[in-house]
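A.B. asks: this one's sequence-less:
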C-alpha cells in the first residue's frame, strides 16, 4: 500500500494536471500509462492545490459510489480547487450529500423520468426539424455549431424551464462565459454566474405571481411547501441550464465530427438508422468530457483506493475520460465502433449523483444525429479537420465552428 501525507500545497514533483493532449477528441495518453502502472496518482492542479487522480474504471465507479468522497466537502472554505478563485456552489444538487441530496433528488426526479423525457421527444424533433431547415436555407458551407449543435440544447433546456424565447441568447452567453473563461478572465466567469442567478431569482418571483406548469413552476410549488429553499431552487435551475446546454452542445458537435471522420461507421448508421441509440452510447463513451474529466471530491476520512491510501481532506478527481477507455472493460477501447455492445460508461456519473438529465441528453443526441444525417445524406466537412477552431481550457474543450457542405 502506498502511504501519502495529506498536504495543503502540491509538491514540486507532482506532475501538472490537466495533462497535455494530442487531440481534443482523445484523452491524454498519460491515462493509459497510469491505468497500467499507477492507477491512483497525485497531481498539481491549476490552482496550485494537490489532488489524487483515479483512472481505472472500477476505481472511478467506486469513488462515485462511496459517500466518503464528498462533493459537499469540496465546496467548503480551504478545500482543494481545480481552478484558482473558482468556488463550488454548496446549494447545488451536485454538491449536496446524504439526506439533503436525497431530498433534492426526490423533488426534481419526477420531472426527469424516462416516461416524461420520452414525451419530450416530439418537441425535440420539432426543434431539430426547424433548425435543420435553417441550416439548409443558409446553404453550404454552413456552420453546424452556430446553427445547430449549440442551438438545440439551449432551446430544449429553456423550453423545459419556461425561459422566454427572446432570452435564450443571454443564457447561452452566460454559460459560455462561465465555462470558457481562462485563469486570467475569472472575473468574467463570476459576473456571468451572478447575472444568471439574478435573472433566475427574478424569474422565480414572476412565476410565483403567475404560476406555470413548466419545470420552474413545479419547483416553485415545492419551495412554497417548504421542501425546497429559494437558493436551492435557483441553483438547480442555473445548473440545469449550464450543464444541459454546455455538455450536450459539445457532445453533439464532437459526435458529428467523429462520424464524419469515420466514413465506414457513418455508412453503417445511414444503412440502418436503428443503430442510432447504440451509436450514441458509443459516442458518449468515446468523447472525452473536457480536459479534467471529472469533478472535485474531498475524502472525509482515510480511504484506500486502488492500493493507495487517500487521507481525509485530500482532493480526488475520478477521471471519466480514462475510465471510459479502460481495456479491462472494453476490447480495443481506443477504437470507435458503433456495433460495440453498449457498456456501462461513466459519462453521466454513477451512484447517487448519476446525472438527472441523462435521458434528455440521450434523446437530444439520438434525434439530433439521426435527423441530421437523414436530412443531409451527403454531409461532409467543408474544411480540413486540422484547421477547425477549438476553445480549450482546464474545464472544457469545445468546437467553435464546424463548417459542412452537402
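C.D. replies: Structure received. These numbers come from a predicted model, not from an experiment.

A.B. asks: drop to CA atoms for contacts and neighbour counts, all remaining ones
C.D. replies: Fine.

A.B. asks: next, name the residue at the spatial heart of the chain.
C.D. replies: The chain has residue 247 as the residue nearest its centroid, 4.0 Å off, counting by CA atoms, centre = their mean.

A.B. asks: now that residue. Nearest residue, chain neighbours left out?
C.D. replies: residue 289 (7.9 Å; CA to CA, 6 or more residues apart in numbering).

A.B. asks: surely residue 248 is in contact with residue 360?
C.D. replies: No. In this structure, residue 248 is not within contact of residue 360 by CA atoms under 8 Å, at 9.5 Å.

A.B. asks: helices of the stretch 201-350 of the chain, start to end?
C.D. replies: 215-224, 230-260, 263-271, 276-286, 320-323 (DSSP state H, counting those that start in this stretch).

A.B. asks: for those, which one sits closest to residue 29?
C.D. replies: Closest approach to residue 29 among the helices of the stretch 201-350 of the chain is made by helix 320-323 (9.2 Å; CA to CA).

A.B. asks: which other helices and strands does the closest one contact?
C.D. replies: The contact analysis (3 or more CA pairs under 8 Å, 6 or more residues apart in numbering; DSSP states H and E) places helix 320-323 against helix 57-65.

A.B. asks: next up, the contacts around the closest residue to residue 379 other than its chain neighbours.
C.D. replies: Of all residues not flanking residue 379 in the chain, residue 406 sits nearest, at 4.4 Å (CA to CA, 6+ apart). When contacts are counted by CA atoms under 8 Å, 6 or more residues apart in numbering, residue 406 touches 140, 376-380.

A.B. asks: can you turn the buried part of those into a ChimeraX selection?
C.D. replies: The following ChimeraX line selects those of the contacts of residue 406 that are buried, judged by 16 or more other CA atoms under 10 Å:
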select :379,380
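
A.B. asks: another one to put next to it:
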C-alpha cells in the first residue's frame, strides 16, 4: 500500500476501493485539503483532519468534546458513533463519549486494571491462549487467521480480565462476532447480540455484587473492582458499570483483532521484514518485536479514524475555521503516513526508531488498554512466526476484503497455509474455549 497522492481531482472517499487502500486518497487530502469537510456515508457532515501536527493538536484540544450532546445532528444524537448498540441510553455513558470531570473519574476507576504490573501478570494467560488456539489448527496446514486466531484471542483475554466465567465466554465470542461482522448496521442480529450482551453484563454485575467478598483478593477481576468502587463512594452507577464493561469489551477486542490481522498481513507481504523478525526471535531477542509492533501500528493500524469529537466553540484547525457543534474526525491512518513527520512513511521498517505514531490516540483519551493490546500483539505475532515458520498467504492480496466501517480498519478474512505440525507445544486444548 502506498500513500503517493493520485493526480487530478479529489478522490472518492468511503467506497469499497477506498476501503481496500485508503492511503493514496489520504495523501491527496494531506497535500490539497488537510482539514477537509465531507459528507459521510451516514449523511452526517464532518471535518477530516489528516496531517500529523494538526491531528495531534486536535486529539488534545479540550474545545473538541467527546460528548455527542454538543452536536445537534439528529442522526448523531441517536448514537451513530461507530459502536453497535449505542442508541441504548444506558450504554452511552462510557470513556469514549464523555469529558472531564466524569471522564477523569471513570478512567481512574479502570486504570488499575491496565498498569504495567497487572498486564505483565496477565502475560502467561495470553501466551496460553495463543498456543491453545494454534494447537487447534496446527495439523491442518491451513487456517483463516482472523476467524481461528486473531478474533478469539483478544475476546477470551478481555473476558478473563473483566471476570466473565470461562463457561460463558463462547457466548461472548458469538455476540461479538455478530457485531464485528456487521458493525452498527440495522440488521436485527446485531441488535439482538447487543441486547443479549447488555442483559448478560447487567445480570453478571448483580451476581458478582451479591457474592463480593469484603476485601479484594489478588488479581481481582475488573467488574468486581468496578462494583467495589461503586459501593465505596466512587459514585459509579450500575448503568455506568455495565456501560464501562461493554465498551472495554468492545474496544478491547476489535482493535487487537485488527492489530494481529493487519500486522500479520503486512509481514506476509513484506518477506524481508518478516525474515528479519523471525531471525531475531530465533536468537531470543525481543527488541525488534517491540519496535516492530509499534511500526505495524503506524503502517496500517487497527483504528483508521479516531472516535468522534465535537467543537464546543469556534476554533481553527490546520487553517480551517471549525464552527461550534461541528463533528471532527481525526484520521489516524493519514497522520501516521505524513512525510512531514515520518521518513519514508510508506516503507515498512520494523526497526524504525521514530515511530511516535497516533495509533492509540493522544492526550487524555489515549487508549487505556494500549499496554494489553501491545502484549497481545507481540505474543500473537511471535507465537505465529515461531510455531508456523513457513506461514504464507493463501490468497492473492487483491482478493482480500476489508470490513466496511468508519472507525476501525481490518480484514474480513486472512487465509494462510503452512506445513502441518503434529506436535503441539501449547496446552493442547481441544474444546472451543482455551
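C.D. replies: Structure's in. What do you need? These numbers were taken from a predicted model, which means no experiment stands behind them.

A.B. asks: so what number do they get for TM-score?
C.D. replies: Once superposed, the chains reach a TM-score of 0.89 (TM-score structural alignment, normalised by the length of structure 1), with 390 aligned residues with a CA RMSD of 2.4 Å.

A.B. asks: re earlier: now which residue in structure 2 aligns to the residue nearest to the centre of structure 1?
C.D. replies: Using TM-score structural alignment, the partner of residue 247 of structure 1 in structure 2 is residue 255.

A.B. asks: that match and residue 306 touch, don't they?
C.D. replies: No. In this structure, residue 255 of structure 2 is not within contact of residue 306 by CA under 8 Å, at 11.8 Å.

A.B. asks: number of nearby residues for the closest residue to residue 22 of structure 1 other than its chain neighbours?
C.D. replies: Nearest residue to residue 22 of structure 1, sequence neighbours excluded (CA to CA, 6+ apart): residue 28, at 7.1 Å. Neighbours of residue 28 of structure 1 under the rule other CA atoms under 10 Å: 19.

A.B. asks: contacting residues around residue 143 of structure 1?
C.D. replies: Residue 143 of structure 1 touches 401-404, counting by CA under 8 Å, 6+ apart.

A.B. asks: repeat that for residue 383 of structure 2.
C.D. replies: Taking CA under 8 Å, 6+ apart as the test, what residue 383 of structure 2 contacts is 130-131.

A.B. asks: returning to what we had before: pipe the contacts of residue 143 of structure 1 into JSON lines and attach secondary structure, distance to residue 308 of structure 1 and neighbour count per row.
C.D. replies: Listed next are those as JSON lines, based on DSSP: H, G, I helix; E, B strand; the rest coil; distance: CA to CA, whole Å; neighbours: other CA atoms under 10 Å:
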{"residue": "401", "secondary structure": "coil", "distance to residue 308 of structure 1": "42", "neighbour count": "19"}
{"residue": "402", "secondary structure": "coil", "distance to residue 308 of structure 1": "43", "neighbour count": "25"}
{"residue": "403", "secondary structure": "strand", "distance to residue 308 of structure 1": "46", "neighbour count": "18"}
{"residue": "404", "secondary structure": "strand", "distance to residue 308 of structure 1": "48", "neighbour count": "19"}
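
A.B. asks: tell me which of the residues you listed you also see in structure 2.
C.D. replies: By both residues aligned by TM-score structural alignment, their matches' CA atoms under 8 Å, those still in contact after alignment to structure 2 are 401-403.

A.B. asks: OK, contacts around residue 140 of structure 1?
C.D. replies: 404-406.

A.B. asks: oh, I was asking about residue 257 of structure 2
C.D. replies: Residues near residue 257 of structure 2 by CA under 8 Å, 6+ apart: 146, 150-151, 154, 302, 410.

A.B. asks: I'd like those residues as JSON lines, with neighbour count, distance to residue 326 of structure 2 and secondary structure appended.
C.D. replies: Formatted as JSON lines, the contacts of residue 257 of structure 2 follow (neighbours: other CA atoms under 10 Å; distance: CA to CA, whole Å; DSSP: H, G, I helix; E, B strand; the rest coil):
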{"residue": "146", "neighbour count": "22", "distance to residue 326 of structure 2": "36", "secondary structure": "helix"}
{"residue": "150", "neighbour count": "29", "distance to residue 326 of structure 2": "36", "secondary structure": "helix"}
{"residue": "151", "neighbour count": "23", "distance to residue 326 of structure 2": "35", "secondary structure": "coil"}
{"residue": "154", "neighbour count": "28", "distance to residue 326 of structure 2": "34", "secondary structure": "helix"}
{"residue": "302", "neighbour count": "28", "distance to residue 326 of structure 2": "25", "secondary structure": "coil"}
{"residue": "410", "neighbour count": "29", "distance to residue 326 of structure 2": "28", "secondary structure": "coil"}
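
A.B. asks: ok, so of those, who is nearest residue 34 of structure 2?
C.D. replies: Nearest member of these to residue 34 of structure 2, counting by CA to CA, is residue 302, at 21.5 Å.

A.B. asks: return the member of the contacts of residue 143 of structure 1 nearest to residue 192 of structure 1.
C.D. replies: Relative to residue 192 of structure 1, the closest of the contacts of residue 143 of structure 1 is residue 401; by CA to CA it sits at 22.5 Å.

A.B. asks: skipping adjacent residues, who's closest to the closest one in space?
C.D. replies: Nearest residue to residue 401 of structure 1, sequence neighbours excluded (CA to CA, 6+ apart): residue 145, at 5.3 Å.
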